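*Asks:* Just a sequence and a predicted model for now, questions to come.
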Amino acid sequence: MKAWRVNELGEPRDVLKLEDVPELAAGAGQVLVKVLAAPANFPDVLLCRGEYQIKPPLPFTPGVELCGEVVAVGAGVTRAVVGDRVVGTSGLPDGSFAEYTVMDQDRVFPAPTSLDDAEAAALTIGYQTAWFALHRRTQIVTGDVLLVHAAAGGVGSAAVQLGKAAGATVIGVVGGPEKAAYAKELGADLVIDRRSEDFVSIVKEFTGGHGADIVFDPVGGDAYNGSTKCIAFEGRIVVIGFAGGTIPQPALNHALIKNYSIVGLHWGLYQSQNPAVIDECHTELTRLADAGLLRPLIGERRALADVADGVGRLGDGSTVGRLVFQP
């Protein structure tokens, strides 16, 4: 079978190679799936560079989520049968940038019938991260002002749609006019281009001085620092990641004086610490999708042969919307 392999660490375009590899088999508690669609995610970029918190042994195949068709099941599998269309996360070192991959059954979920393969593939990591941020680590309510950084990105776009579904007023911050148009299409009430506008002053003006009740921050650096200047009384800043490359050093005296909370979210921990909540999350996401309240907006649908270039462009920050590969 064909699979993209990383034999040495570096930039995605340089180290990703499409190779013939041995066929996989489903072990106990696993399912073997034919990959129908696999989105690019920022962790794929970090995996290629050796900068992700998980460091699989070389060589490995990246690709952390997918939509697929079950073609075989291992002993003890109860969550899927052959022929099921499923979504979820793949297990390294055999990721989803391949014709086939294996999945542990506790990471397998039914694909919503209301979404096509590419849309369904993009429902797991980004949307579950956003759901846990807004409904577990904070408790978003109707009328909240939600500020989303990188609102045209994978997790940011999910946060915009889930914020609107919860009845919040959503402000999206993006980089560039093309991404601004995409965030507007997602449903953001206000979109700010950080390259040409000061989001701090605009948020204050738009909210009449109230500020943002919740800040969704997968960027860090200047995005975080600016957010502390426009956070509302009793506001919550949810730290998702540091795609901007700089990890902030919070001034806790500032959090005390302005009475706001800094909340961390590591979505992957729920897989080991509280997996039942992940099932609950997927059920709710499926309900929202079936009700037409969320739908991953796919910016590009590319062939399996385009993985190296696509992941490289994601790392450059030049993609708009979800980039999905369909073998």
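*Replies:* Yep, that arrived.

*Asks:* Every contact and neighbour count from this point should use C-alpha atoms.
*Replies:* Will do.

*Asks:* what's near enough to touch His149?
*Replies:* When contacts are counted by Cα atoms under 8 Å, 6 or more residues apart in numbering, His149 touches 156, 172-174, 215-219, 223.

*Asks:* Looking at these, which two lie furthest apart in space?
*Replies:* Greatest spacing in the contacts of His149, by Cα to Cα: Val174 and Val215 (13.9 Å).

*Asks:* Between the two, point out the one with more neighbours.
*Replies:* Val215 (29 against 24; other Cα atoms under 10 Å).

*Asks:* From the contact counts, what lies against the helix or strand harbouring the more buried one?
*Replies:* Here Val215, judged by DSSP states H and E, is contained in strand 212-217. Secondary structure elements in contact with strand 212-217, counted by 3 or more Cα pairs under 8 Å, 6 or more residues apart in numbering; DSSP states H and E, are strand 145-149, helix 221-227, strand 231-239.

*Asks:* how far out from the middle of the chain is the second one?
*Replies:* Here the centre of helix 221-227 is set off from its chain's centre by 20 Å, with Cα atoms, centre = their mean, to the nearest Å.

*Asks:* repeat for the first one
*Replies:* The chain centroid and the centroid of strand 145-149 are separated by 16 Å under Cα atoms, centre = their mean.

*Asks:* Heading C-terminal from that strand, find the next helix or strand.
*Replies:* helix 154-165.

*Asks:* quick one on the thing from earlier: and the helices and strands packed on strand 212-217 as CSV, adding distance to Tyr182?
*Replies:* Listed next are the helices and strands packed on strand 212-217 as CSV, based on distance: least, Cα to Cα, whole Å:
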stretch, distance to Tyr182
strand 145-149, 14
helix 221-227, 20
strand 231-239, 23
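
*Asks:* Show me the one of the ones you listed that comes nearest Ile192.
*Replies:* strand 145-149 (9.6 Å).

*Asks:* buried sites along the closest one?
*Replies:* 145-149 (16 or more other Cα atoms under 10 Å).

*Asks:* got it, and stretch 130-146?
*Replies:* So, applying 16+ other Cα under 10 Å, buried residues of stretch 130-146: 130-134, 138, 140, 144-146.

*Asks:* where's the most far-flung residue of the chain relative to its centre, which helix or strand?
*Replies:* Farthest-out residue of the chain from its mean C-alpha position, per Cα atoms, centre = their mean: Ile257, at 32.6 Å. Ile257 is part of helix 252-258, with elements assigned from DSSP H and E.

*Asks:* can you give me how far the helix or strand just after that helix is from the chain middle?
*Replies:* Going down the chain from helix 252-258, the next helix or strand is strand 261-264, by DSSP H and E. Distance, stretch centre to chain centre, for strand 261-264: 19 Å (Cα atoms, centre = their mean).

*Asks:* same question, stretch 304-320
*Replies:* Distance, centroid of stretch 304-320 to centroid of chain: 15 Å (Cα atoms, centre = their mean).

*Asks:* Below is an additional structure, to be compared with the one above:
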Amino acid sequence: MGGSVARTLLDSAALTWTETVLIEAAATGVGAALTQLVARRGAHRVLAAAGGPAKAERARKLDADEVIDHNDPEWPARLRETLGAISVDVVFDSIGGETADVMTPLRGRMLGYGFLSGAPAQLSAMDLITRGLTFVGCAGPQWLARVAAERAATLESAVAGELEALVESVLPLTQASEAHRLLEDRVPLGKIILRPDT
């Protein structure tokens, strides 16, 4: 599922592959699939936001050029420092909340597909209008239909080695409560598979 969402996000972003990209929550789930696909297809610069040292290391292994820890409350400022005079052309936003004002005027675009912070990205219509930015909401029935249509191509990407399935662990079905606890604590770096007892 994560790979199908990532492929649909990439299609919606219309990347030119000469652009600077920011991927939030870049070490797990959809973010990990995005990081792999964007880095391996050759974006100009891939910036990743990941929560904590283990996830930051995972984002680096997935070929992100630079990684910022989004658990740091000052991460938007750290991102600005990392960028220097450069701006971000495309933001894949799954965190929401306060966003760094780093998008490229007139062509910067943000694709919002989640809000791990508890609130959508804090962008107003005035932010978009005065700087010529684009916000694309990625949700709803039509969006999900596009994601479903990408499933076969996603499997082909995995077979071709472009997209690695990241599995954290395989647990017996009797440990479903433990799997839920791990997910709620946001510990895993990959999928948790529940195996029925035989």
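*Replies:* Thanks, I have it. Everything numeric here is computed off the predicted structure, so don't read it as measured data.

*Asks:* And the TM-score between these chains?
*Replies:* Put the two chains on top of each other and the TM-score (TM-score structural alignment, normalised by the length of the second structure) is 0.85; 194 aligned residues with a Cα RMSD of 2.3 Å.

*Asks:* that older thread, between the contacts of His149 of the first structure, which is nearest Gly317 of the first structure?
*Replies:* Val174 (11.0 Å).

*Asks:* How much space separates the closest one from Arg194 of the first structure?
*Replies:* Remark: distance between Val174 of the first structure and Arg194 of the first structure (Cα to Cα, to the nearest Å) = 6 Å.

*Asks:* now for the residue farthest from the centre of the first structure: what does it line up with in the second structure?
*Replies:* Ile257 of the first structure maps onto Thr130 in the second structure, with residues paired by TM-score structural alignment.

*Asks:* so what's its match up against?
*Replies:* Applying Cα under 8 Å, 6+ apart, no residues contact Thr130 of the second structure.

*Asks:* What's Ala232 of the first structure aligned with over in the second structure?
*Replies:* Ala232 of the first structure maps onto Thr104 in the second structure, by TM-score structural alignment.

*Asks:* Just list what the lengthiest helix in the first structure packs against, helices and strands only.
*Replies:* Looking across the first structure with DSSP state H, the single longest helix is helix 275-290. Here helix 275-290 of the first structure touches helix 125-132, helix 270-273, going by 3+ Cα pairs under 8 Å, 6+ apart.

*Asks:* Mind putting the ones you listed into a markdown table with distance to His210 of the first structure?
*Replies:* Formatted as a markdown table, those follow (distance: least, Cα to Cα, whole Å):
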| stretch | distance to His210 of the first structure |
| --- | --- |
| helix 125-132 | 23 |
| helix 270-273 | 33 |
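
*Asks:* so which of those is the most packed in?
*Replies:* helix 125-132 (a mean of 22; mean count of other Cα atoms under 10 Å).

*Asks:* residue in the second structure matching Asp290 of the first structure?
*Replies:* Using TM-score structural alignment, Asp290 of the first structure sits opposite Val159 in the second structure.

*Asks:* Just give me the neighbour total for its match.
*Replies:* Val159 of the second structure has 11 nearby residues by other Cα under 10 Å.

*Asks:* Report the separation between it and Ala119 of the second structure.
*Replies:* 36 Å.

*Asks:* hey, where'd the helices end up in the stretch 1-150 of the first structure?
*Replies:* Secondary structure of the stretch 1-150 of the first structure (DSSP state H, counting those that start in this stretch): helices at 12-15, 42-49, 117-121, 125-132.

*Asks:* How far off centre is the last one?
*Replies:* Average the C-alpha atoms of helix 125-132 of the first structure, do the same for its chain, and the two points are 6 Å apart (Cα atoms, centre = their mean).

*Asks:* Which strands and helices lie in contact with it?
*Replies:* helix 154-165, helix 275-290.

*Asks:* can you tell which of the ones you listed is closest to Leu323 of the first structure?
*Replies:* helix 154-165 (8.9 Å).

*Asks:* The second structure: matching residues for the closest one?
*Replies:* The alignment places helix 154-165 of the first structure over residues 29-40 of the second structure (TM-score structural alignment).

*Asks:* So for the matching stretch, what gets flagged as buried?
*Replies:* So stretch 29-40 of the second structure, judged by 16+ other Cα under 10 Å, has buried residues 29-39.

*Asks:* Give me the mean deviation of it from the first structure.
*Replies:* Here the mean offset of stretch 29-40 of the second structure against the first structure after fitting is 1.3 Å, by mean Cα distance after the TM-score superposition for the first structure.

*Asks:* contacts for that stretch?
*Replies:* Residues contacting stretch 29-40 of the second structure (Cα under 8 Å, 6+ apart): 1-3, 5-7, 10, 23-27, 46, 48, 59, 62-64, 162-164, 190-191.

*Asks:* repeat that with 6 Å
*Replies:* Stretch 29-40 of the second structure has contacts (Cα atoms under 6 Å, 6 or more residues apart in numbering) with 2-3, 6, 25-26, 62-63.

*Asks:* Next, format those residues as JSON lines and append distance to Ala139 of the second structure.
*Replies:* Listed next are those as JSON lines, based on distance: Cα to Cα, whole Å:
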{"residue": "Gly2", "distance to Ala139 of the second structure": "14"}
{"residue": "Gly3", "distance to Ala139 of the second structure": "16"}
{"residue": "Ala6", "distance to Ala139 of the second structure": "13"}
{"residue": "Ala25", "distance to Ala139 of the second structure": "18"}
{"residue": "Ala26", "distance to Ala139 of the second structure": "19"}
{"residue": "Leu62", "distance to Ala139 of the second structure": "26"}
{"residue": "Asp63", "distance to Ala139 of the second structure": "27"}
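
*Asks:* if you skip the residues just before and after it, what's nearest to Ala176 of the second structure?
*Replies:* Leaving aside its chain neighbours, Ala176 of the second structure sits nearest to Leu194 (6.9 Å; criterion: Cα to Cα, 6 or more residues apart in numbering).

*Asks:* List the contacts of the alignment partner in the first structure of the one you found.
*Replies:* Leu194 of the second structure maps onto Phe325 in the first structure when the alignment is built from TM-score structural alignment. Applying Cα under 6 Å, 6+ apart to Phe325 of the first structure gives the contacts 37-39, 301-304.

*Asks:* Ile129 of the second structure too?
*Replies:* Here Ile129 of the second structure is in contact with no residue (Cα under 6 Å, 6+ apart).

*Asks:* Now do it against Glu184 of the second structure, distance only.
*Replies:* For Ile129 of the second structure, the distance to Glu184 of the second structure - Cα to Cα - is 37 Å.

*Asks:* hmm, back to that, JSON lines please, covering the helices and strands packed on helix 125-132 of the first structure and showing distance to Gly310 of the first structure.
*Replies:* Listed next are those as JSON lines, based on distance: least, Cα to Cα, whole Å:
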{"stretch": "helix 154-165", "distance to Gly310 of the first structure": "14"}
{"stretch": "helix 275-290", "distance to Gly310 of the first structure": "26"}
